[in-house]
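J.: turn this into a model:
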Amino acid sequence: MKQNLALIALVVRDYDEAIAFYVGKLGFVLVEDSYQPEQDKRWVVVRPPGDGPSGSGILLARASSPLQEGFIGNQAGGRVFLFLQTDDFWRDHAAMVDADIHFVREPKQADYGTVAVFEDLYGNLWDLVQFSDNR
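T.: Below you'll find the predicted structure:
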C-alpha cells in the first residue's frame, strides 16, 4: 500500500493576502488557483519549493462562516501547527528575517536539529527546522 499526505487545509481570511504571504514572503510555489463556481470558492494550493508535484501542499481555504473565522490564526490552539523542513537552516532563516517574517522563538540547537518558531500572517505557529543527520 502506498499513501501520502496530499493537502492540509489552512483557514485564511483572504485568498490573495494569503498567497502574497506564502508565495511572496515564504517563497512557496503557487500550484493552483482556480475558481469553483458551484461553491463560489477558489481552490488555492501552495507548496514549499523543492517539494515536487507529489509532495504535501497547503490548501488555502477562505473562512466561509463565523465559526471558521474564529479559527483563523489559531488552528492548533496555540501550539506549533506546521513544520517547514529545510536543508539549510541558516540560509532560510536569514531569507525569512529579510522578508520580515516574525520569529517568536529564536534559533536553537536541539538533539533533533536546529529549530526556530515563526508566525504566519495570521499568527499560526510554524517550526523552521533542519533535522540532524541521525533523524
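J.: going forward, measure contacts between C-alpha atoms and count neighbours the same way
T.: Fine.
J.: show me what contacts G113?
T.: If you count contacts by C-alpha atoms under 8 Å, 6 or more residues apart in numbering, G113 has them with 129-132.
J.: what about F89, distance to L26?
T.: From F89 across to L26, the span is 14 Å (C-alpha to C-alpha, to the nearest Å).
J.: and for G123?
T.: Counting by C-alpha to C-alpha, the gap from G123 to L26 is 14 Å.
J.: when these two are compared, which one has more neighbours?
T.: L26 (19 against 14; other C-alpha atoms under 10 Å).
J.: this one next, for a side-by-side:
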Amino acid sequence: MSKTQASHISALTHVSLVVEDQQAALDFYTEKLGFEKQMDMPMEEGSDDRWITIGVPGQDVEIALQAVGWFDGRDEEKLRPLVGNNAMLAFAVDDCHAAYEALKDRGVEFVSEPNEQDYGTEAIASDMEGNELLFLQPSADGSM
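T.: Predicted coordinates for the structure are as follows:
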C-alpha cells in the first residue's frame, strides 16, 4: 500500500495566504494576475468577515485569502507576522518572458526579471503586501 493510500489523503484543495486587506488581495489576484474568484461568502451572520478563495483558471487548488483580522489574541499575534511574509507561491508559465511583460504591463511589480537557471527560466514578483510570487518556465527537458 502506498503512503497516499495509507493516509487517505486524495488531494490538496486549499492553501492559505494571510492578508491584511482581503478586498485588495482579491483585486490584485483577479485583476492583475487573472485568477478566478472561486468563493466569496460571509464567515458568519452579522460579521464583515468573508471566506474568499481564488484559483488559477482550470486548476483545482484554491488559495484562501485569510484575513489576519479574523483572529484575536494569541492567534493574531502568531499570524500577523505572516502578512507580506507568507511562503513563496510558485506558478508554472509557458513563456516566462511573455508572462513577465504582460504582468508588468498590468502593474505587477517584479523583484527580478526573467533569468535562466538550470531548471528553467524564472521571474519573481511581489503582491500588494510584499509576498513573493515565482513564475517558472520549466527547462526544455521538463525538469525543475
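J.: and the biggest helix by length in the second structure, how far out from the chain middle?
T.: Ranked by number of residues, the top helix in the second structure under DSSP state H is helix 96-105. Put simply, helix 96-105 of the second structure sits 17 Å off its chain's centre (C-alpha atoms, centre = their mean, to the nearest Å).
J.: hmm, who's touching the very next helix or strand once past that helix?
T.: Sequence-wise, the next helix or strand downstream of helix 96-105 of the second structure (DSSP states H and E) is strand 109-117. The contact list for strand 109-117 of the second structure (C-alpha under 8 Å, 6+ apart) reads 96-97, 100, 104, 121-127.
J.: most widely separated two among these?
T.: Greatest spatial distance among the contacts of strand 109-117 of the second structure (C-alpha to C-alpha): T121 and D127, at 19.9 Å.
J.: more neighbours: these two, which one.
T.: Using other C-alpha under 10 Å, the more surrounded residue of T121 of the second structure and D127 is T121, with 22 against 18.
J.: the more buried one reaches P138, doesn't it?
T.: Yes - contact between T121 of the second structure and P138 holds when scored by C-alpha atoms under 8 Å: they sit 6.5 Å apart.
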